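# with the sequence up front, the predicted model follows.
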Amino acid sequence: MKLLRLGAAGAETPCVLDAEGVARDVSGIVTDISPETIAVLRQSLVNVDLSALPEVAQDGTRIGAPMTQPRNIYCIGLNYSDHAAEAGMDIPLEPILFNKSAATYCAPHDPILHSPKMTKLDWEVELGVVIGRRALNISKEDALDHVLGFCVVNDVSERAWQLDRGGQWAKGKSFPNFCPTGPWIVTPDEVADALALPMWLDVNGQRMQTGNTNTMIFDTATIVSYLSEFMVLEPGDLICTGTPPGVGMGKKPPTYLSIGDEVRLGIEGLGSQSQTVIAIEEQ
C-alpha cells in the first residue's frame, strides 16, 4: 500500500493509492493516518476492496505529510560508506544516533525555512522508516515485522549549528521544516528490495546526490533492532537512515542553500518531493 494525505494543511484527507494509482478516501475507516490509528489501519485494510472507497482528486491538490506528526524522529549519521569517505571520517562501528525535533516534520513540498542566522544550510536525501508496531529489545530477524513502511525524507541541516556550536548535532537538525517527508509511506510488500533503492537529489536542476541504499553500513533491520535495545520505538516513529555522498558540506568548495534555491529529491519506488528555500519571514 501507499499511504498519503491530501488537502489543505490541517484538513488533509487520509488516503490509500490503489493499484491504478487512484487515491481512495479511508476516512470512513480511520479519522486520520496517525501514530494512534496505525494499528487499526493495518488491520482494517487487509480485506478492504479499495475500488469501493471514494476517489479523491489528486490534480492540483496539496500533498500533505503522509501521517500526522510523529512522536519521535531518530536519525542515523554517517550510515553510507561512500558518504563517510566523502566526509573523511572512519566507518562507525555502531550506528551514530541523534534526534531531530518532531516539529521539523512537514509535507514533502513545504518550503525549507531560512533564518538570518543560518550560514551553511545543507540537504540530505534519505530513506525514512516508519515504525508500525511497538518495539523493545527485538532481534534483527524480527525487526521488519515492526516496520509500517518506507518513505523519502530530506534531512535538512544547518551545518554551522551542527558542527561549529559545540558539536551537538540536534541543534543543526531541528529547525522547523527541516524534515520534509513523503509523498507516501510505502508498505514493505511494495518495496522489492529496500537494500537496493536508487536515490537522488538536485539543487536548481543540478544533480548533487546520486546514491543507492546498497552502500548503507547498517541496514534497516539492523537499525531498528539496535535502537530498540536502548528505547521503545512506538508506532509512527520516524527513523532517517542516513545519506549518500553529494551533500553541500562535502563539495569542493562547500556549497550551501540560499533563499530562492529549489531542491528536488526522490527514491525509486517511494516517490519524489521538492522544496523552495524561503526566508522565515515569508512563511
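Received it, and whenever you're ready, just let me know what you need. Just so it is clear, the structure is predicted and the values come from calculations on it, not from any experiment.
# please count neighbours and contacts with C-alpha atoms only from this point.
Fine.
# what packs against the helix or strand containing residue 263?
Assigned by DSSP states H and E, residue 263 belongs to strand 262-267. Judged by 3 or more Cα pairs under 8 Å, 6 or more residues apart in numbering; DSSP states H and E, strand 262-267 is in contact with strand 125-131, strand 147-154, strand 198-203, strand 271-279.
# this is the other structure I want to compare:
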Amino acid sequence: MPEQKIYQRLPDGTLNPAWTQARLGRITASEIHRIMTGDAARATYLLEKLTERVERDMVGKGLSGPMEDGIALEPEAGAAYEEETGEKLVIGHLMEGPGFLATPDYLVVSGGLVECKAPIVKTALGERFGHLLREKAKRKRGEDGKLVEAEVGAPPNDYYWQCVAQCIAADEPWCDLYYYVPGLRPVALQGWLRRIWLETDVERKLLDAVAVANEMLDAAYDAVTFSRSGEVVAKVVEQIEAAGSHEAVDRALYSVEGMRLPAAAVKVLDEAARRKTLALPAGLEG
C-alpha cells in the first residue's frame, strides 16, 4: 500500500496538524538557508530545532500578516504560472530529503517544481531591481547608447537554498521561483519567474552542511536528554530493589516511561526488574 502523502493544508485551507507534527525538530527546506549563512545563524536555528525536540511543539508558531497573505495567494499564483507557461501543476506534499524535509508549493506535471512567493510591492521591487539603486550596480549600454540592465538581481539567499533543497528532495533538475505580486499589475510585473537549476557542486555543499548540522543537533539532544540519566536510573533501581510486590516494580518502571534513555541505561533497568521479579513470590500483591 503506497504511503499516504502529507499536505501542508487540509481541504478546508487550514494548516494540517500532521504536516506540522512531522516537521518538529527537523531541518526543513524553507529554513535551510540558516545553516548556510554562518555559525551564528546556524546556532540560532538549531536551538529552535532542539527546543522543538524537547517540547514536542513548534517554535515560532505565529505567522505575520504578509506571510498569511502570501499563503492565501498561492492558488492564484499557481493559476497565473500555468497561464504564463502553459504547464500543468499539482499541489506539492511533504518530501523526505537526505537529512531534511521539503514541501514544494507545486510539482510541474512534465517535470520540475514551482515555489511561489507573494511579497509586498516594496520587497518585490527590491529583490528584482534593488541592485540598480546601489552605486556599484553592473550596467550595460544598449545599441542606442542608453544604459540598460540585462540581469535582474540575484534571488535572495533564503529562496535560493529553499529551491535547491526542494530539487534534491523531489529529485528534480530545476525549480521555478515564481513571484506573484498583484500590486505590480499596473506595470505588467505581477508575475515573473527565476529558474534555479540544481548544480552538482551546490548540491554537495548543501548536503555536507546538512550532515554537519544534524550531527550537532543530535549531539545536543543527547546531551540534554542523557545529562541526568545516570541519576534517574540509579533512583529507579533503588525503587525496584526495595519493591515488595510485582506491582511496585511496575510502578518504578512506569516512572521513566516515555523518557529517552541510553541503551545501556535501559539494559540496567531491565536486568534489575528481571532479578526482582524472579525473587518475588508469584502473584504477590501490595
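All right, it came through fine. Everything numeric in this text was worked out from a predicted model, so none of it was measured.
# so what number do they get for TM-score?
Remark: TM-score between the superposed chains equals 0.24 [TM-score structural alignment, normalised by the length of the first structure]; 109 aligned residues with a Cα RMSD of 5.9 Å.
# distance of the closest residue to residue 166 of the second structure other than its chain neighbours from residue 265 of the second structure?
Excluding the flanking residues, the one nearest residue 166 of the second structure by Cα to Cα, 6 or more residues apart in numbering is residue 102, at 5.7 Å. Distance, residue 102 of the second structure to residue 265 of the second structure, using Cα to Cα, to the nearest Å: 35 Å.
# same check, this time on residue 196 of the second structure
49 Å.
# neighbour-wise, which of the two wins?
residue 196 (20 against 17; other Cα atoms under 10 Å).
# now do the same for the more buried one: helix, strand or coil?
Assigned state for residue 196 of the second structure: strand (three-state reduction, DSSP: H, G, I helix; E, B strand; the rest coil).
# isn't it right up against residue 174?
Yes: the pair residue 196 of the second structure / residue 174 is scored as a contact, 5.5 Å apart, by Cα atoms under 8 Å.
# what sits in contact with each of these two?
Taking Cα atoms under 8 Å, 6 or more residues apart in numbering as the contact rule, residue 196 of the second structure and residue 174 both touch residue 164.
# for the first structure, give the helix that spans the most residues.
helix 220-230 (DSSP state H).
# name the residues of that one that are buried.
By neighbour count on 16 or more other Cα atoms under 10 Å, the buried set for helix 220-230 of the first structure is 220-228.
# what about the residue nearest to residue 166 of the second structure, neighbour count?
26.
# again with residue 113 of the first structure
Residue 113 of the first structure has 23 nearby residues by other Cα under 10 Å.
# element containing it, please.
Judged by DSSP H and E, residue 113 of the first structure forms part of strand 112-114.
# how about residue 42 of the first structure?
Applying DSSP H and E, one finds residue 42 of the first structure within helix 38-44.
# mind listing what's buried in that helix?
38, 41.
# is residue 98 of the first structure in contact with residue 75, as I believe?
Yes: the pair residue 98 of the first structure / residue 75 is scored as a contact, 5.3 Å apart, by Cα under 8 Å.
# compare those two (neighbour count), which wins?
residue 75 (23 against 15).
# which SSE is that one in?
strand 73-77.
# one step back: would you list the buried residues of helix 220-230 of the first structure in JSON lines and tack on distance to residue 153 of the first structure?
As requested, the buried residues of helix 220-230 of the first structure are exported to JSON lines (distance: Cα to Cα, whole Å):
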{"residue": "220", "distance to residue 153 of the first structure": "15"}
{"residue": "221", "distance to residue 153 of the first structure": "18"}
{"residue": "222", "distance to residue 153 of the first structure": "19"}
{"residue": "223", "distance to residue 153 of the first structure": "16"}
{"residue": "224", "distance to residue 153 of the first structure": "17"}
{"residue": "225", "distance to residue 153 of the first structure": "21"}
{"residue": "226", "distance to residue 153 of the first structure": "21"}
{"residue": "227", "distance to residue 153 of the first structure": "19"}
{"residue": "228", "distance to residue 153 of the first structure": "21"}
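# please consider this matter closed, and thank you.
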